[in-house]
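> Predicted model and sequence below, questions to follow.
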Amino acid sequence: MLTSGAIVGLSSVSVTCVSYAAEGWGVGEVWHDGSRLVWHELPRPAAGPPIGRRARARETPSQGGVKRPPPSSSTIPAKGARVSRRSAVKAEQLVHTLNAYFEGARPDFRGVEVDVDGWTPFQLDIARALRAVPFGEVVSYAELAQLAGYPRAQRAAGTFCARNRFPLVVPCHRVVSADGLGSYGSLGLDYKRRLLALEGVTL
């Protein structure tokens, strides 16, 4: 069973952070400004309260104390900031969609708008190609680069995946190496393998 957490903070641009718990996975976070997703932290065991318990509201730290902040200072929650109803609703809606995914459903994340401020044309093209990879399918890093129109940019495509701050919404877990799973940052290959298994992919 999955439980969404409480709203924990806003910034001057009304970014809401909502924690959610996925049974067997851990606790993740969604940061939303009411129009765009600005950060998604995949659930992990050390990220919050024990599985099965509702995430308790906590005071969001100031910029200097945020452990995994969104990429720009304008989206970092400020202590005591006022809650934006729109950003709260959007964050909760996305949490429900994520809940469905971890329960084994096939939600479509392609309609979720993400914060691409400052992205290069290359990054935008890679993200578009990546979001077009269907549920239950995988591509190699070389294939991703080719799909995006940059057939010689395999390494750069891999770098984009490694720095992706919208996992599942921009599904970097569906990109593998030519001879195996590739990598999946600090979460590791077992986590990536589990995500793919949810989609019926065994590697």
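Looks like it came in fine.
> switch to C-alpha atoms for all contacts and neighbour counts from now on
Fine.
> So the residue located most distally from the centre of the chain: helix, strand or coil?
Most distant residue from the mean C-alpha position of the chain: R152, 26.7 Å away (CA atoms, centre = their mean). Put simply, R152 is coil when judged by DSSP: H, G, I helix; E, B strand; the rest coil.
> for the closest residue to it other than its chain neighbours, what are its contacts?
Distances taken as CA to CA, 6 or more residues apart in numbering put A145 closest to R152, at 7.1 Å, once the chain neighbours are dropped. Going by CA atoms under 8 Å, 6 or more residues apart in numbering, A145 touches I126, P151, R152, A153, Q154, A157.
> So among the residues you listed, which ones count as buried?
With burial judged by 16 or more other CA atoms under 10 Å, the buried subset of these is I126, A153, Q154, A157.
> Quick check: V38 is in a strand.
Yes. Under three-state DSSP, V38 sits within a strand.
> Pretty sure it sits against V114.
Yes. Contact criterion CA atoms under 8 Å: V38 and V114 qualify, at 6.2 Å.
> Tell me which of those two has more neighbours.
Set V38 next to V114 and count neighbours by other CA atoms under 10 Å: V38 wins out with 26 against 18.
> give me every residue that touches the more buried one.
W31, H32, P70, T75, V114, D115, R165, F166.
> can you rerun that using 6 Å?
Applying CA atoms under 6 Å, 6 or more residues apart in numbering to V38 gives the contacts W31, H32, D115.
> now the helix or strand that contains R194: how far from the chain's centre is it?
Element membership for R194 (DSSP states H and E) is helix 188-198. Chain-centre distance of helix 188-198: 15 Å, with CA atoms, centre = their mean, to the nearest Å.
> Tell me what angle the longest helix anywhere in the chain forms with helix 188-198.
Identified as the longest helix of the chain according to DSSP state H is helix 85-102. On the basis of axes from the mean of the first three to the mean of the last three CA atoms, to 10 degrees, helix 85-102 is oriented at 80 degrees to helix 188-198.
> wait, is E41 part of a strand?
Yes. Counting by three-state DSSP, E41 is located in a strand.
> Just give me the neighbour total for it.
When neighbours are counted by other CA under 10 Å, E41 registers 20.
> go on, L2?
By other CA under 10 Å, neighbour count at L2 equals 23.
> Put this next to the first one:
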Amino acid sequence: MTQGESERAKLAMSCALDLSTLLLGRELTSTRHTNMDAQRDNKRFKSIIETLSRYFVGERVEFTDIPIDLSNCRPFQRDVLNITRQIPYGEVRTYKWIAEYLGKPKASRQVGQALARNPVAIIIPCHRVIGSDGNLTGYGLGLSMKRQLLTMEGSFSHNR
């Protein structure tokens, strides 16, 4: 296993752990969590882990059908995350593009701040958002990981 593959495997596990509470908007240990809920959640969680595994070996997958509760996010952040979630595999958008899409052309910095608090990296692909000049900027998991993910998806030019 290469260092890049090892880093991606660690990221996959981190994503899986984050998802355990975000998928349904409640703690899995909730007192109202029934056995039937647990069985359904377990199947859903296994499916997501399988999808993440396929993603991290380079298979083109989409995560848009995974339910994620963003009710704890402020409205602007929720809007940014929902738009970012729609960025297709292998494509990138700029912070400015997202701001303009939201009708707030001067809010590029606020878009970056909203993405910095992304609760589920990869599932909401904030790594697909780059600077207006085409450079890689800001990524909580490091620019090296952002570069690896974009390269794996075929949307990164080493000239950036």
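That came through fine. Remember, it's a predicted structure, so these values are computed and weren't measured experimentally.
> Got a TM-score for the two of them?
Scored against TM-score structural alignment, normalised by the length of structure 2, the superposed chains reach a TM-score of 0.77; 144 aligned residues with a CA RMSD of 2.6 Å.
> ok so, going back, in structure 2, which residues correspond to the one helix or strand the residue nearest to R152 of structure 1 maps to?
If you go by DSSP H and E, A145 of structure 1 is part of helix 141-147. Across structure 2, the stretch matching helix 141-147 of structure 1 (TM-score structural alignment) is residues 95-101.
> how close does the matching stretch sit to structure 1?
Its matched residues in structure 1 lie on average 1.2 Å from stretch 95-101 of structure 2 after superposition (mean CA distance after the TM-score superposition for structure 1).
> Just give me how far that stretch sits from the chain centre.
17 Å.
> list the buried ones in it?
Across stretch 95-101 of structure 2, burial judged by 16+ other CA under 10 Å covers Y95, K96, W97, I98, A99.
> Repeat that for stretch 110-123 of structure 1.
V114, D115, F122, Q123.
> would a markdown table of these with secondary structure and distance to R85 of structure 1 be doable?
Shown next, in a markdown table, are those (DSSP: H, G, I helix; E, B strand; the rest coil; distance: CA to CA, whole Å):
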| residue | secondary structure | distance to R85 of structure 1 |
| --- | --- | --- |
| V114 | strand | 19 |
| D115 | coil | 19 |
| F122 | helix | 34 |
| Q123 | helix | 31 |
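> quick one: the longest helix of structure 1 to structure 2 mean distance?
Once the two models are superposed, helix 85-102 of structure 1 sits on average 0.9 Å from its counterpart in structure 2 (mean CA distance after the TM-score superposition for structure 1).
> which bit of structure 2 covers that helix?
Aligned using TM-score structural alignment, helix 85-102 of structure 1 spans residues 39-56 in structure 2.
> again, but for stretch 123-130 of structure 1
Counting by TM-score structural alignment, stretch 123-130 of structure 1 pairs with residues 77-84 of structure 2.
> how close does the matching stretch sit to structure 1?
Taken over the aligned residues, the distance from stretch 77-84 of structure 2 to structure 1 averages 1.6 Å (mean CA distance after the TM-score superposition for structure 1).
> Show me the contact partners of that stretch.
By CA under 6 Å, 6+ apart, the residues outside stretch 77-84 of structure 2 that reach it are A114.
> residues contacting H127 of structure 2?
Neighbouring residues of H127 of structure 2 by CA under 6 Å, 6+ apart: K146.
> switch to 10 Å and redo it
By CA atoms under 10 Å, 6 or more residues apart in numbering, H127 of structure 2 lies in contact with 84, 92-93, 115, 121, 136-143, 145-150.
> now A9 of structure 2
Contact partners of A9 of structure 2, counting by CA under 10 Å, 6+ apart, are M1, Q3, C15, L52, S53, F56, V57.
> How is it assigned, secondary-structure-wise?
The three-state label given to A9 of structure 2 by three-state DSSP is helix.
> now it: how far from L52 of structure 2?
With the distance defined as CA to CA, to the nearest Å, A9 of structure 2 ends up 10 Å from L52 of structure 2.
> Give the intersection of the neighbour lists for those two.
C15.
> OK, contacts around E7 of structure 2?
With contact taken as CA under 10 Å, 6+ apart, E7 of structure 2 is in contact with M1, F56, M145, Q148.
> Next, give me the two most distant ones among those residues.
Using CA to CA, those span at most 16.1 Å, a distance reached by M1 and M145.
> Looking at the two, which has the bigger crowd around it?
M145 (17 against 7).
> Just tell me what that one corresponds to in structure 1.
So, by TM-score structural alignment, M145 of structure 2 is matched to Y191.
> quick one: its match from P167 of structure 1, how far?
As defined by CA to CA, Y191 of structure 1 lies at a distance of 12 Å from P167 of structure 1.
> burial count for T94 of structure 2?
20.
> pretty sure it is touching D133, no?
Yes. Between T94 of structure 2 and D133 there is a contact at 8.7 Å, judged by CA atoms under 10 Å.
> contacting residues around the residue nearest to A178 of structure 1 when sequence neighbours are not counted?
Nearest residue to A178 of structure 1, sequence neighbours excluded (CA to CA, 6+ apart): S140, at 5.8 Å. Contact analysis of S140 of structure 1 by CA under 10 Å, 6+ apart lists 146, 154, 157-158, 174-182.
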